[in-house]
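>>> make a model of this:
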Amino acid sequence: MLSRGDLTDREWEALEPLLPKTNSRCGRWRDHRQVINGIIRRLSTGCQWRTLPGHFGPWQTIHKRLMLWSADGTWERLLQHVQAEADAAGGIDWDNNVDSTSVRAHQHAAGAPEPAAHAVKGGCPRPGPRARKPAAPAGGGGAADEGPGRSRGGLTSKIHLASDGRCRPPAVVITPGQRADRTRFEPVVEEIRVPGTGLGRPRRTPDSVGADKAYSNRKTRAYLRGRGIRHVIPEKKDQAAGRRRRGSHGGRPPGFDTARYRKRNTVERAINKLKQFSAVATRYDKRGYVFLGTVNVAALLIWLRS
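Model prediction:
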C-alpha cells in the first residue's frame, strides 16, 4: 500500500538535500525524518494529532511542521523536485487527464475563520507574512473557500486534479464541495508545472488533455487550442443536437480520439491512490491551505513510491 510505512532510505536520500537546515524562529529544526514520518502516520490513519505514538516526537511539533510547510510552499517545492527528476529520466507520460472527487469533511473541519490574507495557488487562502490588506480568494466566494462547502453530501470539499499517464497527480486544486468541475479546469491545467533539472523554463504544456463530458464546452476547447494542447473531451448529446440545428452556423464537430480517451481512467486511478490516505479521503483539517498541504504530501509519496 502506498500509504503505509515510514520513509525508506532511498526516499529520504531524495528529500534530505531539499529540506531547510535552520529555522529563523528557533534555530535548528527537530529531526526532519522523524517529523515527516509522524506526518505520514497521521496522513495514513487520519488519527488525532495528540494520539500519535511518542517515538515520532511531540505531536505539537509535527502538527506545526505540517502547517508551516503548507503555508510557505515547502511541500509544493518538494513535489516539483521529484517530478523534475522523473521527467529528466523520461518517466512522465504527458498524456494528462483531468477530473475531480468530493471529500467528506469531518465535523472538526468546520468553523474556519473568514480568510483575511493571501489568495494562493490551489484555490485556498493561507496567511502571508507580507499581506497588508485582504485579497479575494482564488476559488471565489469568501469564507466558504477557506472551509468546506455545502453540497448534497453535506459538508464537503472537492479535489480537482490532473494525472499523468502513470496515475500520478502533477497538479491539485482544492475548492468547496459545491464548486462545478468545469470552473476549475483552467486553474488545474495552469498548475501543471514541471521544472527542468538544469537551466530553462519548466514544462507546462502536456501533449494532450482528456476529460469527461462535465468539461465539454467551447470555452474549454478554445483554451486548450490556444495553448497548443490536443483535447480529448467527448461532446454532450444536447450540445451536438444544438450544433446540428444551427446547420452551417453551428460549426464543425470537435475532434475526438476514441483510442486516446481510453486512457482517461488514469485520473480515476490517481484519485484512488490519493484516497488510500485516510486524511485525504476525509478532510480533518480546518484551514484550506493546510488541507492542500496534506494532499500535496500524499501526492509526494505517490510520486516517490510509484
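
>>> for the rest of this, base every contact and every neighbour count on C-alpha atoms.
Will do.

>>> how would you label the residue positioned nearest the centre of the chain: helix, strand or coil?
Closest to where the C-alpha atoms of the chain average out (CA atoms, centre = their mean) is V172, at 1.8 Å. Judged by DSSP: H, G, I helix; E, B strand; the rest coil, the three-state class of V172 is strand.

>>> was I right to think it contacts V189?
No - using CA atoms under 8 Å, V172 makes no contact with V189, being 9.3 Å away.

>>> between the two, what contacts are shared?
Residues touching both V172 and V189 by CA atoms under 8 Å, 6 or more residues apart in numbering: A162.

>>> returning to what we had before: residues contacting the residue nearest to the centre of the chain?
G122, I159, H160, L161, A162, V188, E191, V295, N296.

>>> repeat for F56
Q34, V35, N37, G38.

>>> wait, Y261 sits on S208?
No - with contact defined as CA under 8 Å, Y261 does not reach S208; the gap is 10.3 Å.

>>> who touches both of the two?
Shared contacts of Y261 and S208, counting by CA under 8 Å, 6+ apart, come down to V232.

>>> T74: neighbouring residues, count only.
By the criterion of other CA atoms under 10 Å, T74 has 18 neighbours.

>>> quick one, strands of the stretch 1-150 of the chain?
Secondary structure of the stretch 1-150 of the chain (DSSP state E, counting those that start in this stretch): strands at 22-23, 27-28, 95-105, 149-151.

>>> tabulate those strands (JSON lines), appending mean neighbour count and distance to A88.
What follows is these, written out as JSON lines (neighbours: other CA atoms under 10 Å; distance: least, CA to CA, whole Å):
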{"stretch": "strand 22-23", "mean neighbour count": "10", "distance to A88": "29"}
{"stretch": "strand 27-28", "mean neighbour count": "10", "distance to A88": "33"}
{"stretch": "strand 95-105", "mean neighbour count": "23", "distance to A88": "17"}
{"stretch": "strand 149-151", "mean neighbour count": "18", "distance to A88": "39"}
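
>>> here is a second sequence; please produce its structure as well for comparison:
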Amino acid sequence: MEITEAQFHRIEHCLPQQRGNVSMTNLQVLSAILYVAEHGCKWRGLPKRFGNWHTIYTRMNRWSKSGVLDRVFQELQREQIVRIKIEAVSLDSTIVKVHPDGTGAFKKNGPRAIGKSRGGWTTKIHMVAADARTAITFALSPGEAGDAPMGRALLQHLGPIDEPLHLLMDKAYEGDETRQLALDLGFIPVVPPKSNRLEPWEYDREMCRRRNEVERLFRRLKGFRRVFSRFDKLDIMFLSFVHLALIVDGLRW
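All right, here's what the predicted structure looks like:
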C-alpha cells in the first residue's frame, strides 16, 4: 500500500512546510509511517529503503503532538461529508488488544486509555460514522469502560444538529439517558430494546440493519496492524495511527 503523488497533493497543504536542509520529504515520511501502520513492525524494523528510522519516528512524534494528522483527517472528512448525502449515523465501539510493549507508561507522560477487562489489557475505540467509509468523530477509553457513557460523550461533542438524523445503535446504548440525549440533540434514535424491558418500543428494523456500516469501517481500520493491536504506550501516538488509517481510506475515494 502506497500514497500516490496525486493523493499526496490533496493533503500536502495540511502538512508542515519543510524548511532548511531536510533529507526526507513529507511524502517519504508518510510512506514510511504507512508501512509501519500496515505491517505493525517496530520503528527499528523499517526497511532501509525508507531512510533513517529515527528521523521518521521523530517526525511522527512531532506531528502527533502538534495534531498534524488530526487536521488532515478533518480536511478529508469535510470533503467526504460534502460528497455524500448523510441520512443516518451509527454509534458503536470496538476493542483493541494491547501488546505487552504498549503497557507500563508513567501517567505523567500523557493520557493512556488502557484498562484491564476479561480479555486482558485493552483499549476501546468509540466512533460515530456516517457510512462504511466516513468517520465523523471518535475517542478512546480503557477497555473496561462502558459503551453508553462514552457514546453520550461523543454525542455531546457533536452537539445539536440542524436537521433530524437517524442515530443507529445497538442494545448497549438503549438506556433512557442515552436515548433522551439523542432526542435533545435532534437525532432520531434507532435502537432495539432489551428483552427485559417492561415497555419495549417499536423501531425501524430496516434502518437498523445499516448499523453494519460502522462495523465494516472498524474492519477496514483493523486491516492496519498498528490499529488491530496497540503497541503504543501513550494515546497520542495510537490516535495518530487511527487517524492515518482513516486518512488512507479517505484518499482512495
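
>>> gap between the residue nearest to the centre of the first structure and R77 of the first structure?
13 Å (CA to CA, to the nearest Å).

>>> what lines up against F228 of the second structure once you look at the first structure?
Under the alignment (TM-score structural alignment), F228 of the second structure pairs with A281 in the first structure.

>>> likewise P192 of the second structure?
Using TM-score structural alignment, the equivalent of P192 of the second structure in the first structure is P234.

>>> for its match, which non-adjacent residue is closest in space?
Using CA to CA, 6 or more residues apart in numbering and skipping the chain neighbours, the partner closest in space to P234 of the first structure is K213 (5.6 Å).

>>> same check on L43 of the first structure?
Distances taken as CA to CA, 6+ apart place A279 nearest to L43 of the first structure, at 4.9 Å, with adjacent residues excluded.

>>> ok, E146 of the first structure next?
The shortest distance from E146 of the first structure to any non-neighbouring residue, by CA to CA, 6+ apart, is to G288 (4.8 Å).

>>> in the first structure, what residue corresponds to R210 of the second structure?
In the first structure, R210 of the second structure lands on K263 (TM-score structural alignment).

>>> mind checking the SS state of its match?
Under three-state DSSP, K263 of the first structure comes out as helix.

>>> tell me the contacts of it?
Applying CA under 8 Å, 6+ apart, we find K263 of the first structure in contact with G165.

>>> repeat that for 10 Å
Shown in contact with K263 of the first structure (CA atoms under 10 Å, 6 or more residues apart in numbering): D95, N96, N97, D164, G165, R166, G210.

>>> quick check: it vs K273 of the first structure, distance?
Applying CA to CA, the value for K263 of the first structure to K273 of the first structure is 16 Å.

>>> cool, and L79 of the first structure?
16 Å.

>>> what about those two, which has more around it?
L79 (25 against 19).

>>> for that one, which non-adjacent residue is spatially closest?
Nearest non-adjacent residue to L79 of the first structure, counting by CA to CA, 6+ apart: L300, 5.2 Å away.

>>> then F8 of the second structure?
Once flanking residues are discounted, F8 of the second structure sits nearest to L27: 6.9 Å by CA to CA, 6+ apart.

>>> what do we get in the first structure for the one you found?
Taking TM-score structural alignment, the alignment pairs L27 of the second structure with R33 from the first structure.

>>> can you count the residues close to that match?
Around R33 of the first structure there are 16 other residues, counting by other CA under 10 Å.

>>> same thing with G186 of the second structure?
Number of residues near G186 of the second structure (other CA under 10 Å) recorded here: 18.

>>> that one and D131 of the second structure, how far apart?
From G186 of the second structure to D131 of the second structure the distance is 19 Å (CA to CA).

>>> what's the average distance of the longest helix along the first structure to the second structure?
Determined from DSSP state H, the single longest helix within the first structure is helix 288-305. Mean deviation of helix 288-305 of the first structure relative to the second structure after superposition (mean CA distance after the TM-score superposition for the first structure): 1.2 Å.

>>> hey, where'd the helices end up in the stretch 51-200 of the second structure?
For the stretch 51-200 of the second structure, the helices defined by DSSP state H, counting those that start in this stretch cover 53-66, 68-83, 147-158, 176-184.

>>> any idea how far A116 of the first structure lies from C167 of the first structure?
With distances taken as CA to CA, A116 of the first structure is found 36 Å from C167 of the first structure.
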